[in-house]
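In: Give me a model of this one.
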Amino acid sequence: MKITLLNPNTSRAMTAKIAAAAREVAGPDVEIAAVCPLDGPAAIESHLDEAFAAVAVIELIRRDQLEGGSDAYVIACFGDPGLDAARELVDVPVIGIAEAAMHVAAISGRSFGIVTTLSRTLGRAQDLLHRYGFDRTCVAAYGSGIPVLDLEDVSGPAFDALAGWCERVVREDGADVVVLGCAGMADLCDRLADRVGVPVVDGVAAAVGLASGMARMRVGTSKRDEYAPPPRETVGV
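Out: Model (predicted):
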């Protein structure tokens, strides 16, 4: 089985980190391929960045399809950019890490809180909570103030600051579970869970688990109506 992780920013260091986190939870028969675009934003931290990210997701899937395709795709960005368009392109599972993390967190506890990067991304997180039906399950969402690229090496004061936000969402807001709101936090999950004392969910690991499970179940993307192939080929994308 081959699962391709689509990192829509251009950071190769973060792509490698995401791939390593995915391989820790993938089964022995699962090949993890992680790709990122050559051009575009180095980090997805605004609506403009996300527009570029959605195009990158589409281009990366099309490139992979020309090379034989994959059994599932994971969009490794917490805004889940390009998710619906990607599902139009293939009949295999396509999973966004925010979608996966929220579902796993809702199974792990009665409530969860989100700790992400910059506060300006919280609006997108709220949009996704509404879309996925977790408005009432999520008790709080906080921006840590840590930029995405600073997550490439989190230690010392930066880790303590992130852990402090996780502790706050548990202690003050009563969350049973913490959801990490950035793919760049994937390698911090176990350390934060030990510090906070509740389950901490990384969307990359959650999405890989769901994607591999769906592929084994032979449950892909429905082509009945909305996610049917686009009626026209889009030139230049």
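In: going forward, measure contacts between C-alpha atoms and count neighbours the same way
Out: Will do.
In: for this protein, what spans make up the strands?
Out: Applying DSSP state E to the chain gives strands spanning 2-6, 31-35, 72-75, 94-96, 112-116, 138-143, 177-180, 200-202.
In: Redo these as TSV? Include distance to E233.
Out: Formatted as TSV, these follow (distance: least, CA to CA, whole Å):
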stretch	distance to E233
strand 2-6	22
strand 31-35	24
strand 72-75	21
strand 94-96	20
strand 112-116	36
strand 138-143	39
strand 177-180	36
strand 200-202	35
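In: before we go on, could you also do this sequence so I can check it against the first one:
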Amino acid sequence: MKILVLNPNTTASMTETIGVAARAAAGPGTTVVARTSSMGPVSIEGYYDEAFAVPGVITAAVEAEAQGFAALIVACFDDTGVEAARCRVAIPVIGICEAALLAASPLAKRIAVVTTLGRAIVPMTELVHRYGFAERVKVYAADIPVLALEDPASDARARIEAEITRALDGGAEAICLGCAGMADLADRLQETFGVPVIDGVSAAVTVAEGLARLGRRTSKRGTYAPAIPKPYVGQLAAFAPG
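Out: Prediction:
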């Protein structure tokens, strides 16, 4: 099977990090293709960036289905555009936040998400609540820009480790890394802290593989039914449904 992993920002070096983690998690017979979004911000840091990343996610979803991919993974912990893409295509569309929480759930009762900037705490907390984990998950931020994860000279890892320590001191029993750009840190952090550390990219690959092997596709009844046909105007005309 083929799985497309989309980096919904436009930083190609981050796509490479994501692709390495995704391929390492894939089972025999699975081909993982990592792709950078064709449009949008260089990093997604808050509601405004997220809004302008969604058209790129929709474009990638349509291409993935047309090109025969078994599933699409959206590699941003905001699960950017995931719900909209599910309305557009039938192949499974997996968000890495949802996948990480599902993977952590059987391993620990109290889970911490450690993300980048403080402005992400409220959006991710809202997302966690929407997925039904309000009583089990708390979101922490290491106060580092997303692109600092790509800079070897930054103190990003030390800040992440400090925030994990704070989360564990607060009662967390497992950690979800709240940014796709942290995908290469999971194993080392798990070894350092001795608790499960979940990278959402790797978790999403296993979810995507399982759904593909089961032959399950996105329900088109109700919530994820195709959008009602209508014209869109201006620069969004190409995204009009129907």
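In: deepest of the strands of structure 1, which one?
Out: Using mean count of other CA atoms under 10 Å, the stretch among the strands of structure 1 with the largest mean neighbour count is strand 177-180, at a mean of 30.
In: distance from it to structure 2 after superposition?
Out: Comparison of strand 177-180 of structure 1 with structure 2 after fitting gives an average deviation of 0.5 Å (mean CA distance after the TM-score superposition for structure 1).
In: still on that earlier bit, out of the strands of structure 1, which gets nearest to K223 of structure 1?
Out: Distance to K223 of structure 1, taken as CA to CA, is lowest for strand 94-96 among the strands of structure 1, at 12.8 Å.
In: Identify all contacting residues around that closest one.
Out: 72-81, 83, 86-87, 207, 210-211, 221 (CA atoms under 8 Å, 6 or more residues apart in numbering).
In: Please go through structure 1 and pick out the longest helix.
Out: When structure 1 is parsed with DSSP state H, its longest helix is helix 47-66.
In: Other residues contacting that helix?
Out: With CA under 8 Å, 6+ apart as the test, helix 47-66 of structure 1 has contacts from 6-9, 35-37, 40-41, 43-44, 69-70, 75, 79, 81-83, 85-86, 89, 237.
In: And the residue nearest the centre of structure 2?
Out: The residue lying closest to the centre of structure 2 (CA atoms, centre = their mean) is I96, at 3.0 Å.
In: Was I right to think that residue contacts T80?
Out: No: here I96 of structure 2 does not reach T80: they are 9.6 Å apart, not a contact under CA atoms under 8 Å.
In: returning to that earlier point: would you mark the buried spots in the longest helix of structure 1?
Out: With burial defined by 16 or more other CA atoms under 10 Å, the residues of helix 47-66 of structure 1 counted as buried are 49-50, 52-62.
In: list the contacts for K17 of structure 1?
Out: Counted by CA under 8 Å, 6+ apart, K17 of structure 1 has contacts 152, 184, 186-187.
In: ok, these in structure 2, which still hold?
Out: Here is what carries over to structure 2 from the contacts of K17 of structure 1, by both residues aligned by TM-score structural alignment, their matches' CA atoms under 8 Å: 184, 186-187.
In: and the residues you listed as a markdown table, adding distance to V170 of structure 1?
Out: As requested, the kept ones among the contacts of K17 of structure 1 are arranged in a markdown table below (distance: CA to CA, whole Å):
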| residue | distance to V170 of structure 1 |
| --- | --- |
| G184 | 21 |
| A186 | 19 |
| D187 | 20 |
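In: that older thread, find residues that contact each of I96 and T80 of structure 2.
Out: With CA under 8 Å, 6+ apart, I96 of structure 2 and T80 have common neighbours V74.
In: Any figure for the gap between the aligned partner of I198 of structure 2 in structure 1 and P157 of structure 1?
Out: If you follow I198 of structure 2 across to structure 1 using TM-score structural alignment, you land on V201. From V201 of structure 1 over to P157 of structure 1 the distance is 22 Å, taken as CA to CA, to the nearest Å.
In: What is the neighbour count of I18 of structure 1?
Out: I18 of structure 1 has 24 neighbouring residues, counting by other CA atoms under 10 Å.
In: Next, count neighbours for the counterpart of G171 of structure 2 in structure 1.
Out: The alignment partner of G171 of structure 2 in structure 1, by TM-score structural alignment, is G174. Using other CA under 10 Å, G174 of structure 1 has 15 neighbouring residues.
In: could you measure G174 of structure 1 against P147 of structure 1, distance?
Out: 26 Å.
In: that older thread, compare the kept ones among the contacts of K17 of structure 1 and tell me which is most surrounded.
Out: Neighbour-wise, the kept ones among the contacts of K17 of structure 1 (other CA under 10 Å) top out at G184, 30 neighbours.
In: coming back round to it: got CSV for the buried residues of helix 47-66 of structure 1, with distance to Y142 of structure 1 too?
Out: Formatted as CSV, those follow (distance: CA to CA, whole Å):
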residue, distance to Y142 of structure 1
D49, 20
E50, 19
F52, 25
A53, 23
A54, 24
V55, 28
A56, 27
V57, 26
I58, 30
E59, 32
L60, 31
I61, 32
R62, 35
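In: Of those residues, which pair is most distant in space?
Out: Farthest-apart pair in the buried residues of helix 47-66 of structure 1 is D49 and R62; separation 20.2 Å (CA to CA).
In: Setting the sequence-adjacent residues aside, check what's closest to C76 of structure 2.
Out: A180 (5.6 Å; CA to CA, 6 or more residues apart in numbering).
In: Now check that neighbour against structure 1: what is it aligned to?
Out: With TM-score structural alignment as the criterion, A180 of structure 2 matches A183.
In: give me the number of residues near its match?
Out: By the criterion of other CA under 10 Å, A183 of structure 1 has 26 neighbours.
In: same deal with A238 of structure 2?
Out: Neighbours of A238 of structure 2 (other CA under 10 Å): 11.
In: Now check structure 1 for the residue matching it.
Out: Under the alignment by TM-score structural alignment, A238 of structure 2 pairs with G236 in structure 1.
In: Now do the contacts for that match.
Out: Contact analysis of G236 of structure 1 by CA under 8 Å, 6+ apart lists nothing.
In: separation between it and I58 of structure 1?
Out: Taking CA to CA, one finds G236 of structure 1 at 11 Å from I58 of structure 1.
In: And for A163 of structure 1?
Out: If you go by CA to CA, the gap between A163 of structure 1 and I58 of structure 1 works out to 34 Å.
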